[in-house]
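Chemist: sequence below, structure please.
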Amino acid sequence: MTQPHIMLVDGMALLFRSYHATAPMNQFFRKQDGTPTNGVQGFARHVLTAQALMKPTHLAICWDMGSKTFRNDIYDGYKANRPAPPEEMLPQFDMAREISEMIGWKNFGLKGMEADDTIGSLVEKWKGEAQITVVSGDRDLLQLLNPTTTIALTKKGYSEYNPYTLERFHEEYAIRPEQFADVKAFMGDSSDGYPGVKGIGPKTALQLIQKHASVQGVIDAIEQLTAGQRTKIDADREMLQISLELARIKTDLIIEAAIDDLRLPLWDAAKMNHLIVQEYGLVARHATSLFK
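Modeler: Next up, the predicted model:
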């Protein structure tokens, strides 16, 4: 029997990507009541294009739920440098989830968790029962790779991806996927607002984990390191442990769902176009391009 092919989509990543692709040109594609829809329309087009390319049998969209997560409790500076979403984007978060439901895509998100944690827990839940493709622009998700899971990183436009399999990851990094969080703990992540160990960059961070396997392994072998590395790690040892907690994606969330809940409905382009344009009120001249 052929296994299901589940596509798990990082909804936040695609929504923000789509919004920022058009907002600088003031292309907000407003509804008749003035509500902007540019992020939502790009998001829907992106998922539909990925669906056509990757041909999943099942699909789910994963979302952050709220601006604060458990990582903010661990470290006040987590994502503190990110600006608040622009006003034109605010109504599009709920709109994107509503349109996902209309099309038949299952939405998932847990309060206090990020989309990454929901994706990680769904991968862990179904990795033995399905082939899984994760669609996102976030390289942190590489730590979820396994023999049945591919991470398709967005690359250009709506149809170009940079896919990672377990084999490719091993060739490039020479570590296990779960060790990627240990690498991030040393190098930090400026976009997420945590520094890691100051003075240790991506190359050295990877070399340390390749040789010593984990953050704890490096600490246990600290006398074997260079004097400079020892000084840097000793100065930031507390932040190193915090950074590891921030970098590691949760895979143990309890998510009540069955694979069949994610099965894609059968739509033809005309019927879907009518649903979105007529029932939801998106601007027809832009919505028609979503479903070609």
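Chemist: only C-alpha atoms from now on, for both contacts and neighbour counts.
Modeler: OK.
Chemist: give me the neighbour count for G104.
Modeler: 18 (other C-alpha atoms under 10 Å).
Chemist: alongside the first, I'd like the structure of this one:
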Amino acid sequence: MVQSSKDTILLVDGMALMFRAFYASAATGYIRRTKAGVPTNAVYGFMRYFWDAVQKFGPTHIACCWDLGSKTFRTEQFSDYKGNRSDAPEELIPQFSMIREVMDSLGIPNISSPGFEADDCIGTLASRFGQEMDVLVLTGDHDMLQLVSDRTSVIIMKKGHGNYMVYTPEALMEEKQLTPGQIVDLKGLMGDTSDNYPGVRGIGEKTALKLVQEHGSVDGILANLDQLSKSVRAKIEADLDMLHLSRQLATIRCDIELECAVEACRLELNAAQVVSKFEELEMASVSAWMGVV
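Modeler: I've put the predicted structure just below:
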């Protein structure tokens, strides 16, 4: 365990972990269930991912952030935002609340806000707690790289169990030749197929990356349109409104109203509570490998 002497908070992207856990196990064709037939594969997989990260990074505090539904301020700005997402699989639906209950049993706050996404909750808490402690963000979502700072590292879960890439400002610059703020400019230009907003039609990742690296930002690009090739300039001018909107949609809010006191996030397990919860879910092995008995 990497345990620092000072306080560190781990902000968990609950949605990313839950979907990853569900699909990783559903892909094998076997869905873990209780004797009563209730699916628990996402809960079990979530705990494996989550506890591995806790052991590896040794946070003193933890909060877990969630989406509340498909209606957010982004869907008001752009009705097709995430409009390409299919409904959650039937076996996953009952596990949403079960995972939140597991977090409750661990004494870990579940944080969400109507009209906002888990990303915005994480951005807000990173901004708030980063003033007094180091922040780690656990996710699989590369959009979160815009939150990287001197106090905030983003841990991207890679393929395979216990496999991570930890992004600091230096690591981000080394791997992608980008600053955290430029992640938003990149998304504004190239759009995001998984979130279903287009950016500038005809501009892909390669061109977007080159433009941002050469001109620093979208504002820098727009100030130097005369230096661009005719075809790139024409594409940007034709899609200027969508460029600005896509950049807005890509920006994680760091200023939303959230009730979450730092002391409520301190990791202090109540062994009896944890054991009881996992016995109820018929996965006593989890509290055993957590070392909680």
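Chemist: TM-score for the pair, please.
Modeler: In this superposition the chains share a TM-score of 0.92, using TM-score structural alignment, normalised by the length of structure 1; 288 aligned residues with a C-alpha RMSD of 1.9 Å.
Chemist: may I see the buried residues of the longest helix seen in structure 1?
Modeler: Counting residues, the longest helix in structure 1 under DSSP state H turns out to be helix 38-54. Going by neighbour count (16 or more other C-alpha atoms under 10 Å), the buried part of helix 38-54 of structure 1 is 38-51.
Chemist: elements contacting the following helix or strand past it?
Modeler: For helix 38-54 of structure 1, the following helix or strand on the C-terminal side (DSSP states H and E) is strand 58-62. On a contact count with 3 or more C-alpha pairs under 8 Å, 6 or more residues apart in numbering; DSSP states H and E, strand 58-62 of structure 1 meets strand 5-10, helix 11-22, strand 106-108, helix 115-126.
Chemist: most neighbours per residue, which of these?
Modeler: strand 5-10 (a mean of 26; mean count of other C-alpha atoms under 10 Å).
Chemist: quick one: residues in contact with stretch 54-68 of structure 2.
Modeler: Identification of contacts with stretch 54-68 of structure 2 by C-alpha atoms under 8 Å, 6 or more residues apart in numbering yields 1-4, 7-15, 103, 108-119, 121-122, 262, 265-267.
Chemist: residues in structure 1 matched by it, start to end?
Modeler: On structure 1, the counterpart of stretch 54-68 of structure 2 by TM-score structural alignment is residues 51-65.
Chemist: centre of the chain to the matching stretch, how far?
Modeler: Centroid displacement of stretch 51-65 of structure 1 relative to its chain, using C-alpha atoms, centre = their mean, to the nearest Å, is 12 Å.
Chemist: now the end-to-end length of it.
Modeler: 24 Å (C-alpha to C-alpha, to the nearest Å).
Chemist: show me where structure 2 has helices.
Modeler: With DSSP H as the criterion, structure 2 has helices at 14-26, 41-57, 73-77, 93-105, 118-129, 169-176, 180-190, 205-215, 218-223, 230-238, 240-250, 271-280, 284-289.
Chemist: could I get those helices as JSON lines with distance to R85 of structure 2?
Modeler: Listed next are these as JSON lines, based on distance: least, C-alpha to C-alpha, whole Å:
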{"stretch": "helix 14-26", "distance to R85 of structure 2": "13"}
{"stretch": "helix 41-57", "distance to R85 of structure 2": "19"}
{"stretch": "helix 73-77", "distance to R85 of structure 2": "13"}
{"stretch": "helix 93-105", "distance to R85 of structure 2": "15"}
{"stretch": "helix 118-129", "distance to R85 of structure 2": "16"}
{"stretch": "helix 169-176", "distance to R85 of structure 2": "28"}
{"stretch": "helix 180-190", "distance to R85 of structure 2": "19"}
{"stretch": "helix 205-215", "distance to R85 of structure 2": "22"}
{"stretch": "helix 218-223", "distance to R85 of structure 2": "28"}
{"stretch": "helix 230-238", "distance to R85 of structure 2": "27"}
{"stretch": "helix 240-250", "distance to R85 of structure 2": "16"}
{"stretch": "helix 271-280", "distance to R85 of structure 2": "31"}
{"stretch": "helix 284-289", "distance to R85 of structure 2": "32"}
